[in-house]
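Student: sequence first, then the predicted structure, then my questions.
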Amino acid sequence: MATPTTRLLRLLSLLQSRRDWPGRVLAERLDITPRTVRRDVERLREMGYTIRAVKGPDGGYRLEAGAELPPLLFDDAQAIALAVALRALAASGVDVAEASAQALTTVRQVLPARLRHRVDALGVTVAPAAATVAPDALLAVTAAVHASEVLRFRYGHDDGAPTPPRRAEPHHVALVSGRWYLVAWDLDREDWRVFRLDRLTPMMATGRRFTRRDLPGDDVEAFLAARFRGADSGTAWPCTGAATVALALREVAPFVGDGHAADAGAGLTRVTLGSWSWAGLAALLLRFDAALTDVEPAPLREAFARLGRTASAAAGAV
């Protein structure tokens, strides 16, 4: 049988895991009587936890956020998850590395020895994100998204050149491959745009609300995937073509990415690839540094001809 202290901790863990708990369900989970549940709830209230009685057919309890922060309780899985999350923040792109390290130290100090040893064993190396975003900028943009408030900002590129203010209706903030992006309706260009948050500097809040528009496809992940491929919608590349490469399949297959490679016999491989442009697709095929035949379609062959002329001119200029 669990000790009163263990039972109290289990009760607190349950109350933290979801919004409302019927008293009968808590009693069943803890294998105690409803009367004991009421008594344990009172003990938690005395410790500083704000627990409100919920009216209803079964009655119940809700753990509220109080004015003061009482001791938090994490079970083993939650403690490990928190430690992993804090260590992985370096790859999130938000400039909170120092704060996350301090938070991890604070959490570690209050963990029991058995969990502290497990957390210390998480000696992983996390590669930093491609670009970092200031926490204040992230909070300002996400607040505008949440409030459906028109966002004013300056958007600069890597050269740091000043840019005029922009206005947009912010709809989604997404983290993709270590970079933070804002998906928004650009009010000046009257079209959907994707902005990198590390290049975006929010200006004073406008207070102007807007009615949310329907994102094309109603799927932010699919929308971003299409834009990153140079398309307005869908997951296919705007330009797709094929060629027979004078290399064996085993030499080609590891480098086709999301394309397709098939054995064409006689040491040849038929490769199908996609890209954001025909010139880009031709460059992808040229990287195999092997003879190419049966190139399709015609726009891809024309791109090879243009690249050939550019390459010849570059070679003559050496």
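Tutor: Done, it's in. Residues are numbered from 1 along each chain as shown.
Student: could you use CA atoms for every contact and neighbour count after this?
Tutor: Noted.
Student: pretty sure Ser100 contacts Leu89?
Tutor: Yes. The pair formed by Ser100 and Leu89 meets the contact definition of Cα atoms under 8 Å, at 7.0 Å.
Student: show me where the stretch 1-150 of the chain has strands.
Tutor: Under the criterion DSSP state E, counting those that start in this stretch, the stretch 1-150 of the chain contains strands at 20-22, 50-54, 60-64.
Student: now the ones you listed as CSV including distance to Ala77 and mean neighbour count?
Tutor: As requested, the strands of the stretch 1-150 of the chain are exported to CSV (distance: least, Cα to Cα, whole Å; neighbours: other Cα atoms under 10 Å):
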stretch, distance to Ala77, mean neighbour count
strand 20-22, 21, 18
strand 50-54, 24, 17
strand 60-64, 21, 18
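Student: kindly reformat those as CSV containing distance to Glu42.
Tutor: Formatted as CSV, the entries for those read as follows, by distance: least, Cα to Cα, whole Å:
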stretch, distance to Glu42
strand 20-22, 15
strand 50-54, 9
strand 60-64, 11
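Student: and Asp258, which of those strands is closest to it?
Tutor: Asp258 lies closest, by Cα to Cα, to one member of those: strand 20-22, at 46.0 Å.
Student: packing partners for that closest one?
Tutor: Taking 3 or more Cα pairs under 8 Å, 6 or more residues apart in numbering; DSSP states H and E as the contact definition, the neighbouring helices and strands of strand 20-22 are strand 60-64.
Student: and Asp258, what element?
Tutor: Asp258 belongs to no helix or strand when elements are defined using DSSP states H and E.
Student: contacting residues around it?
Tutor: Remark: with contacts taken as Cα atoms under 8 Å, 6 or more residues apart in numbering, Asp258 is in contact with Leu273.
Student: could you report the separation of it from Glu296?
Tutor: Here the criterion is Cα to Cα, to the nearest Å. By it, Asp258 lies 18 Å from Glu296.
Student: ok, Leu9 next?
Tutor: Summarising the geometry, the distance separating Leu9 from Glu296, computed by Cα to Cα, is 67 Å.
Student: also Glu46?
Tutor: Going from Glu46 to Glu296 by Cα to Cα gives 76 Å.
Student: hang on, the earlier thing: the strands of the stretch 1-150 of the chain: which one's closest to Glu221?
Tutor: Between Glu221 and these, the tightest spacing by Cα to Cα is seen for strand 20-22, at 32.4 Å.
Student: take the one below as the second:
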Amino acid sequence: MLRLLSLLQTRRDWPGRVLAERLEISDRTLRRDVDHLRELGYRINAIKGPDGGYRLDAGSELPPLLFDDDQAVALAIALQVASVSGAAAGEAALRALTTVRQVMPPRLRQRIDGMTFTTLPAADTAAVAVEPEVLITVSAAVRAQEVLRFDYVSVGRAPGASPSRRRTEPRHIVFGGGRWYLVAWDLDASDWRVFRLDRVTPCVPTGPRFTPRTVPGGDVHDFVAGRLKGSDRGNTWPCTGEVILELPMRDVTPFVHDGIVEELAPNRCRLVVGSWSWVALAVSIGRFDAAIIRVAPRELGDAFGVLSQRFAEAAAHTAG
């Protein structure tokens, strides 16, 4: 019945013959299982015609939900993300997570109970999938405070590239911008590292227990946010500059996410913004296509000079 329900949810119409073949059951058993699902509250309509078949429609009430193990774990992970993400539905997600957990068999409850993580502010980036077993295995090591070994394909290398073996003391799992991260003390590098979990292949069993270290600054949210910005000084950009643009404040503000825009005159504003490098910062300011009448600090001015030379050379090599 569970497999039948899963198939009915994947497409609108299913010929009865095809369903029976997929489930390796007789037509009589198929009709019996459809009747059982209807008794549970699922609206399954019979389709008339040469082939005959079934269609799952939405009902007026929510029927009992049936999940296989992987679906149940995925649901619990999604509900936990929603409950700690700061979304308006966070409280409802937490209640739903509690309800789902209560009806889970012990084997599944143990798998999800060890999952705790931090969330970063949402970002407009595509989500990157991580296998539930990876999340569960890494979470268990974090909770048990046990050394975790894993194969890792570094960012910037193709997913199919040869991985490197890492030995770590895992401390936190963080979700943000559609990606999952592991914050861990790298035993070989003797330093803190942030690993993308979609590039992690855990090795089991885990190693010996360790005494937890505290992430620099004591706040895992700020630590990860800073590392993603290329900073080792907390949640700040390595390079922050200030310019005055000959543009109205209203034309600049929509394109500045974590900077400061101050109106100086109807057609002039002050912009304070950061980036991972001075050249990258200069490029981001240049997109406003406006006169710049003040630049600070000197490093930002030098970056504008570097770009000016590069652009002049590019213009000189323009074909035709």
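Tutor: In hand now; what should we look at? Note that the coordinates shown come from a computational prediction; the quantities given were computed from them, not determined experimentally.
Student: what is the burial count for Arg227 of structure 2?
Tutor: Residues lying near Arg227 of structure 2 (other Cα atoms under 10 Å) number 18.
Student: my read is it is in a strand, agree?
Tutor: No. Secondary structure assignment (DSSP: H, G, I helix; E, B strand; the rest coil) places Arg227 of structure 2 in helix, not in a strand.
Student: and the residue mapped onto it from structure 1, what is it in contact with?
Tutor: Using TM-score structural alignment as the criterion, the counterpart of Arg227 of structure 2 in structure 1 is Arg227. Under the criterion of Cα under 8 Å, 6+ apart, the neighbours of Arg227 of structure 1 are Ser233.
Student: quick one: contacts of the top strand by length along structure 2?
Tutor: Using DSSP state E to assign secondary structure, the strand with the most residues in structure 2 is strand 164-176. Contact partners of strand 164-176 of structure 2, identified using Cα under 8 Å, 6+ apart, comprise 81, 116-123, 138-139, 141-142, 145-153, 180-188, 210, 212-213, 220-221, 224.
Student: tell me the secondary structure at Leu247 of structure 2.
Tutor: coil.
Student: quick check: it touching Ala290?
Tutor: Yes. The pair Leu247 of structure 2 and Ala290 qualifies as a contact (Cα under 8 Å) at a distance of 6.6 Å.
Student: okay, these two: which has more neighbours?
Tutor: In this view Leu247 of structure 2 and Ala290 are compared by other Cα under 10 Å, and Leu247 has more residues nearby, 21 against 12.
Student: pull out the buried members of the contacts of strand 164-176 of structure 2.
Tutor: Listed as buried from the contacts of strand 164-176 of structure 2 are 81, 116-120, 138-139, 141-142, 145-153, 180-186, 220-221, 224; burial here means 16 or more other Cα atoms under 10 Å.
Student: now, which of the residues you listed lie within helices?
Tutor: Cross-referencing these against helices under DSSP state H gives Val81, Val138, Ser139, Ala141, Val142, Val220, His221, Val224.
Student: need these in CSV (columns: distance to Ile47 of structure 2).
Tutor: Conversion of these to CSV gives the following (distance: Cα to Cα, whole Å):
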residue, distance to Ile47 of structure 2
Val81, 39
Val138, 47
Ser139, 46
Ala141, 51
Val142, 51
Val220, 55
His221, 53
Val224, 54
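Student: out of those, which is nearest to Arg109 of structure 2?
Tutor: Checking those against Arg109 of structure 2 with Cα to Cα, the nearest one is Ser139 at 13.5 Å.
Student: just give me the match in structure 1 for that closest one.
Tutor: Using TM-score structural alignment to pair residues, one finds that Ser139 of structure 2 aligns to Thr142 in structure 1.
Student: which ones are touching that match?
Tutor: By Cα under 8 Å, 6+ apart, the contact set of Thr142 of structure 1 is Val173.
Student: number of nearby residues for Cys269 of structure 2?
Tutor: 21.
Student: mind listing what it touches?
Tutor: Contacts here follow Cα under 8 Å, 6+ apart; on that basis Cys269 of structure 2 touches Ile244, Leu245, Glu246, Leu247, Pro248, Met249, Val261, Glu262, Glu263.
Student: which SS class is it?
Tutor: Looking at Cys269 of structure 2 with three-state DSSP, the answer is strand.
Student: for the biggest helix by length in structure 1, packing partners?
Tutor: Selection of the longest helix in structure 1 by residue count, based on DSSP H, yields helix 298-316. Applying 3+ Cα pairs under 8 Å, 6+ apart, we find helix 298-316 of structure 1 packed against helix 278-286.
Student: secondary structure class for Trp192 of structure 2?
Tutor: Secondary structure assignment for Trp192 of structure 2 (three-state DSSP): strand.
Student: state the distance from it to Pro202 of structure 2.
Tutor: On the measure of Cα to Cα, Trp192 of structure 2 and Pro202 of structure 2 end up 18 Å apart.
Student: swap in Ser277 of structure 2?
Tutor: Computed with Cα to Cα, the distance linking Ser277 of structure 2 and Pro202 of structure 2 is 33 Å.
Student: cool, and Leu30 of structure 2?
Tutor: Spatial separation of Leu30 of structure 2 from Pro202 of structure 2 under the definition Cα to Cα is 41 Å.
Student: residue in structure 1 paired with Thr119 of structure 2?
Tutor: Under the alignment defined by TM-score structural alignment, Thr119 of structure 2 is left unpaired in structure 1.
Student: and Thr119 of structure 2, how far from Gly305 of structure 2?
Tutor: Using Cα to Cα, one gets 39 Å for the distance from Thr119 of structure 2 to Gly305 of structure 2.
Student: and for Val18 of structure 2?
Tutor: Counting by Cα to Cα, the gap from Val18 of structure 2 to Gly305 of structure 2 is 68 Å.
Student: residues near Val173 of structure 1, how many?
Tutor: So Val173 of structure 1, with other Cα under 10 Å, has 20 neighbours.
Student: for Ile77 of structure 2, that is, sorry about that
Tutor: For Ile77 of structure 2, the number of neighbouring residues by other Cα under 10 Å comes to 19.
Student: do Gly301 of structure 2 as well
Tutor: Close neighbours of Gly301 of structure 2, defined as other Cα under 10 Å, add up to 17.
Student: how far away is Gly305 of structure 2 from Gly274 of structure 2?
Tutor: When distances are taken as Cα to Cα, Gly305 of structure 2 and Gly274 of structure 2 turn out to be 18 Å apart.
Student: the two: who's more crowded?
Tutor: Set side by side, Gly305 of structure 2 and Gly274 show more neighbours around Gly274, with 23 against 14, by other Cα under 10 Å.
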